[in-house]
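A.B. asks: my questions concern the predicted model and sequence given below.
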Amino acid sequence: MHVYALMVAAAAVVVPAIADSSTYQGPVVNTTSTTSSSSQTVPSSGSSSSPLPTVELDYTTVQAVGGNATIGYFKYQNIRFAKAPTGDLRFSAPEWPDIETAINTGNLAEADVSCKTSEDCLYLDVWAPADAAGRNLPVMVWTYGGGFTGGSKSGVTPEGLFDLSTDFVYVAYNYRVGIAGLANGPTYQHEGGVANLCVWDSQHAFEWVQKYISNFGGNPNDVTAVGFSAGGSQVMFQMTRFGGRAPQLFHKAYIMSPGYVPGAGHHHAEQFWQNVSSSLGCNGGHLDCMREISYDALVNASNTIVDNYTYQMQPRVDGFIIPDTYEANLYQGHFNFSGPCVISHALHEANSRAYSGVNTQEDVSTYVRIFFPGISDDAVETLLELYPEEDYESAGLRFADMKQSFDLTDKNIALTHALNNETWNAQVALGAASHGADQNYYWYSTYTLNTSSNS
């Protein structure tokens, strides 16, 4: 059975949508010329010169940037799903975008805009079948990986999936990464900064899907969340956000190699925030000052401190949107997701290569403390006993195996425990079977959409 089928197949049980999407019933297509305030007619043939369709939302009109009826789908690019998180909105929760008077032709940003390099980055793409109107199709929402420091909505694209079937709608969104999406600590929060903004951005994107995906022919009651690595953890954070007290925003999940290291707490985050702010001339970490710093300077200073300080850029327990690690929330029943769910891992996620920097057995203990600054001596000794030196050819391989467990593969256990018979565990042993080596098999992609010729 194709991996694709597992990713987008409809579930037997569908949970009702939590957002009211009754305002719109399928795509609204304008029939006037693009020289006016409206857009052109949906093409009925495969001609690359045919006009591209538009879809109306209550705050904007978006026009496809590529595709045609012959290949069977269209791409709508760079739809703003939140206000630009710049100026006073830096370090703030996402807000719904303002009304746009001009047609959005996908050029509000570069096609591959990334939050790693651009602060105005909260855009999403929608890929929809040419005949999506009124079909109420299943929806696949993609969340990319990148260690919470990189990645973008365009890192992978669904042409290969649409070559297999055009019976679903695809959405990919950006979320803030690095210091813009993961700033944390007592001073930061006391100053009014919102912790774990990457998780807030993800929630907002799923809320957008609930509110607007029916305009593109998608069914808000049949949404599958798909994520890889940090993106897989983003999906799990959505399952457990607010300790399970928040509405469910998707109905199925396909989680690939979720990665997340929860060990570094607020003390570590406070030191990092103070180090970065001081290096930028914002002594004391005051938010007003940090909001005036250019984005490039902010990112560069943060990256320098990360390298020098061995700081782990990860979401942290904040007592609010992340009241506890998602593993703890799952074990305690604090989640709002009923399944079904597939969670997969590669056979050798991270243990086939020695971990860089770990050259001696003493380094193993040192790096355990880097990842878990508050760990006790007894806990370190227990960990070393569970991964005995004699089982490994080198110290680097020993620590790599430890990190594979606490960063990646342990997530299966908590989710399987929580969801009982609604979880399917998968192991990928194809190729090198290392972290990310399975992605080519999932996406079936041998070509990309040419937006200059709509082919």
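C.D. replies: Structure received.
A.B. asks: all contacts plus neighbour counts: C-alpha atoms, from now on.
C.D. replies: Will do.
A.B. asks: can you tell me the SS state at the residue at the greatest distance from the centre of the chain?
C.D. replies: Taking C-alpha atoms, centre = their mean, the residue of the chain most remote from its mean C-alpha position is residue 390, at 38.5 Å. Classification of residue 390 using DSSP: H, G, I helix; E, B strand; the rest coil returns helix.
A.B. asks: pull the contacting residues for residue 101.
C.D. replies: residue 60 (C-alpha atoms under 8 Å, 6 or more residues apart in numbering).
A.B. asks: now the helices: where do they sit in the stretch 1-150 of the chain?
C.D. replies: Along the stretch 1-150 of the chain, counting by DSSP state H, counting those that start in this stretch, helices occupy 3-8.
A.B. asks: alongside the first one, take a look at this:
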Amino acid sequence: MFTLRVATLAILAFATAPLARSQAPPSVHLDNATFIGNASGVVTQFLGIPFALPPVGDLRLRLPQPNAPYVGVFNASAFGPACIQQPAQVPLPAGLSPSTVQFFEGRSGDPPVVDSENCLTIHVLKPANATESAKLPVLVWIYGGGFETGAADFHTDGSVIVERSIQLGQPLVYVSLNYRLSALGFLGGVEAKKAGVGNLGLQDQRLALRWVQKYIHAFGGDPSKVTIWGESAGAISVALQLVTNGGNSEGLFRGAFMQSGSTQSIGPIADGQRYYDALVANVSCAAANDTLQCLREAPIDKLRTAINASPGMFAFQSMDLAWQPRVDGVFLTDDPQKLVLQDSVAKVPFVSGDCDDEGTLFSLTNANLTTDDEVRAYIASIYFQGAPSADIDAILALYPNDTTQGSPFDTGTLNAVTPQFKRLAALQGDYGFQAPRRFFLQQRTGKQPAFSFLNKRGKSMPDLGAFHSSDVGLIYGPSDMTDYLIRFAVHLDPNVGASADPSASLFWPPYTTASPQLLTFLDGAVPLNITLDTYRAEGMATLTRVSLANPWGAPPA
């Protein structure tokens, strides 16, 4: 196993005494407090600002509570700790190319993550010369990590985005936030439902967006011009923020940008009961009269050990996560895809796109499946529990054991790590990412402006191709993808202002059902093209139909 570690997060201790200053560092006034930040070239940073009361003690496993008005002087010069999370262990099966193994091993040198329960902090990066009256557009980043890992500064430098926005003459304010993860953020089971504490990580995000509305003007941002943006679990979070509350955005955002994540078909919070019961047992709370309160009172080290004993996002069950958003009756009143069908969607312009080979990374976890029968048993018990045999047959027929049709796509017989690897990668990538994206776009076009993209850059990566999350490095590069993001955040249209760009830019057509066009990012001499979102149409339609009837997250048979 290779352990994928989150980049080091500096520990921030909030000071209530004035800071010694040799040169006057940047500061901002919020309520009756002064926050002292960093000057970094053309960007000013204010980091680690608490947006909620620390979710510790009796506030553990409860809805986030807003801060009292700020008072005093705060050091806002470093990121705070990440939220408690599980190690993400990526298996490296035999048969991987040496360069792929080297790629993963090269990332294993990251220092261990520094995490804490006291982690609900927000970070604001702004043009250094932006005054309070600037009223700049605001871009809010929500990180990914399978709802079990991640942090606001995990391999993402928001200064890059702000600097590029200044270069384009379209300056904006960049915001990132931490939200609770794993069992502390996405507890399942009937006990969580009865207590109304499901989807706490999503509730954390919502509270952070309310903080932006209240305070972003002090940083030169316009609270009426907020775009929420995320990748993977962050993109799924963005999609769930769109469908919660009957589609009423409460004015918290006016646009959404989603990379590799959309509304997925997920089941009720009771489906997570087995993980709740195991957690309670491992913390020695099974005999307690109130097991949830016992979890609140348990030593954090003991609770962390119990969380780490649960399946992580690279466990054999792959994308069927132990800790994930579920229908709790509060934040999510129904299966998210059914909410889409009910028109419970915030009617804001949005972008939704994927990488070409979304499923390769997640198919390393089940590379020991080598026969047709094993693959059939796996998807029937993990993803489509309770589905009729005819539906399983239909899916397998549409995703055959043919390496030339598998993922990495368009690589012929290459990259067949195991006899079933490319088949599983195609099926899982479409199931988890491509099909939900297409469903959302098909349901929403004509109702709100929509754009979609496909990232095919990095196809030469052995075994993985243009794999899940490979576009994060592009957008934080920066690259032409960065420019489209910035223009969308500023204008709600990625084409507006393109003439001011020093580099060439291809017109990105809106997505419609009549003309489902994708801005496609490519390697080689022609970096951009327009393609049609019609590939694997029957396969994705079948996956959507079966998943709506059998939402994931249900206990295996």
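C.D. replies: Received the coordinates, thanks. No experiment lies behind these values; they were computed from the predicted model shown.
A.B. asks: what lines up with residue 58 of the second structure in the first structure?
C.D. replies: Matched to the first structure by TM-score structural alignment, residue 58 of the second structure sits across from residue 88.
A.B. asks: correct me, but that match touches residue 291?
C.D. replies: Yes. Using C-alpha atoms under 8 Å, residue 88 of the first structure is in contact with residue 291, at 6.6 Å.
A.B. asks: neighbour count for the two, which is higher?
C.D. replies: Per other C-alpha atoms under 10 Å, whichever of residue 88 of the first structure and residue 291 has more neighbours is residue 291, with 17 against 11.
A.B. asks: give the contact list for that one.
C.D. replies: Contacts for residue 291 of the first structure were tallied using C-alpha under 8 Å, 6+ apart; they are 87, 88, 90, 91.
A.B. asks: to which residue of the second structure is it aligned?
C.D. replies: Using TM-score structural alignment, residue 291 of the first structure pairs with residue 296 in the second structure.
A.B. asks: tell me how far that match lies from residue 152 of the second structure.
C.D. replies: Separation of residue 296 of the second structure from residue 152 of the second structure (C-alpha to C-alpha, to the nearest Å) stands at 25 Å.
A.B. asks: equivalent range in the second structure for the top strand by length along the first structure?
C.D. replies: What stands out as the longest strand in the first structure, according to DSSP state E, is strand 218-228. Mapping strand 218-228 of the first structure onto the second structure (TM-score structural alignment) gives residues 221-231.
A.B. asks: mean shift of the matching stretch relative to the first structure?
C.D. replies: Superposed on the first structure, stretch 221-231 of the second structure shows a mean distance of 0.7 Å to its aligned residues (mean C-alpha distance after the TM-score superposition for the first structure).
A.B. asks: span of stretch 304-324 of the second structure from start to end?
C.D. replies: Termini of stretch 304-324 of the second structure sit 17 Å apart (C-alpha to C-alpha).
A.B. asks: who's in contact with that stretch?
C.D. replies: By C-alpha under 8 Å, 6+ apart, stretch 304-324 of the second structure touches 84, 86-91, 146-148, 182-183, 186-188, 199, 272, 275, 278-279, 282-283, 362-363, 365-366, 382-383, 432, 552-553.
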